[in-house]
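Student: Fold the stuff below for me.
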Amino acid sequence: MDITELILDDHHEQRRLFAIVEQIDRAETEVLSAIWDRLAAFLELHAQAEEEIFYPALLQEGMAARRTGVVEDETLDAIHDHNDIRDAVAEVARHQVGTDEWYAAVAAANRANGDHMAEEEREGLTDFRRLAGLRTRHRLAVAFAAYEARNYAGVRSVDKDPDAYVRAAENLETPASGSLSVGGLKPS
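Tutor: From the prediction side, this is the model:
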């Protein structure tokens, strides 16, 4: 098991759920609502799992490899993207399901999420595979899977300050939103 593969699996599921929403008749508002609610909860759970487990490890591995600037930039961008996705998901909730405005907001959330996933797949995940050994990636995958399983019903959506997040993760401090010290994140 590899945390980068689990993240890619989540990305595939997110893309699949957005595609399902696009294929449901707009008159089937109960179904649209149910699928959207699942997707919105999943997007937040995935972001929180990355913020708790993946990005602190990426920063620690990057610092150990003397690539601090690169991994800081990737992490700052990812946290900013997560906030944009949260805002887009919140915008969907402001509209009646099945209306043109609702579909436009869902499309905006899909674009924000798609842009984030593409960038993360090109940069953060690639860098992490280069920086972290298989043992570390496996240990983090176990923590990631456990986090998502423990929180299957969803987590509260909270925007984070990207700069404060990076400072806390680099020091392995505990930010106001939760613990970054999952399983003693030391470089491999």
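
Student: From now on I want contacts and neighbour counts done on CA atoms only, so please keep to that.
Tutor: Noted.

Student: what about residue 122, how many residues close to it?
Tutor: 11 (other Cα atoms under 10 Å).

Student: To check against the first, give me the structure of this:
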Amino acid sequence: MDITEIILNDHHEQRRMFGILEQVSPDNTEALGSVWKRLRILLEVHAAAEEKLFYPRLLKLQQDLIARESPDEETEDAVHDHNEIRDAIAGVEGEAVGSVEWLRAVAEVNKVNGDHMAEEERQGLTDFRRHVDLEERHAMAVAFAAFEAEHAGGIHAHDVDPQQYLRENG
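Tutor: Coordinates of the predicted model:
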């Protein structure tokens, strides 16, 4: 077990669930609402787990020789991305399930989340595989999985100030 694999598996599940939402008829509001609720929880808990367990360690890494950004910049950008995802999720919550506005809001969450995942997979996860040994990645994976299991019913999501986060975790 490896923290980078756990995160990638979560990303795969997020993509899968967005795909399900795209295939359900807008008239099937019960199914849409149920899948969205599960996806919203997954997105929010995943972000909180990364902010608690993954990004503090990423901040401690030295910059990779081919990286364009330092770990500080990567982490600040990732926390900012999480805020964009949280804000997009909030935009879904005010719309009627299955409505055109709701579908557009879900599509916006998919877009900002997809952008974040792609960047994280290219940068932070690569840095981790290159610079953090498997034993530590395993221990982090166990903690990450436990955090997600503990919060499987959801969390109270809130935006995080990226600069304050860096000061507290850097």
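
Student: Need the TM-score from the superposition.
Tutor: Remark: TM-score between the superposed chains equals 0.95 [TM-score structural alignment, normalised by the length of the second structure]; 167 aligned residues with a Cα RMSD of 1.4 Å.

Student: Identify the residues contacting residue 6 of the second structure.
Tutor: Residues near residue 6 of the second structure by Cα atoms under 8 Å, 6 or more residues apart in numbering: 141, 144, 145.

Student: Among those, which lie within helices?
Tutor: Mapping the contacts of residue 6 of the second structure onto helices (DSSP state H) picks out 141, 144, 145.

Student: give me the element the residue nearest the centre of the second structure is part of.
Tutor: The residue lying closest to the centre of the second structure (Cα atoms, centre = their mean) is residue 47, at 4.2 Å. Element membership for residue 47 of the second structure (DSSP states H and E) is helix 29-49.

Student: follow-up on the earlier one: got a winner among the ones in helices among the contacts of residue 6 of the second structure for most neighbours?
Tutor: residue 144 (23 neighbours).

Student: Roughly how far does the nearest residue to that one once chain neighbours are set aside sit from residue 31 of the second structure?
Tutor: Once flanking residues are discounted, residue 144 of the second structure sits nearest to residue 49: 6.2 Å by Cα to Cα, 6 or more residues apart in numbering. Noted for residue 49 of the second structure: a distance of 27 Å to residue 31 of the second structure, by Cα to Cα, to the nearest Å.

Student: more neighbours, the two?
Tutor: Set residue 49 of the second structure next to residue 31 and count neighbours by other Cα under 10 Å: residue 49 wins out with 20 against 17.

Student: what sits against the more buried one?
Tutor: By Cα under 8 Å, 6+ apart, the residues touching residue 49 of the second structure are 144, 147, 148.
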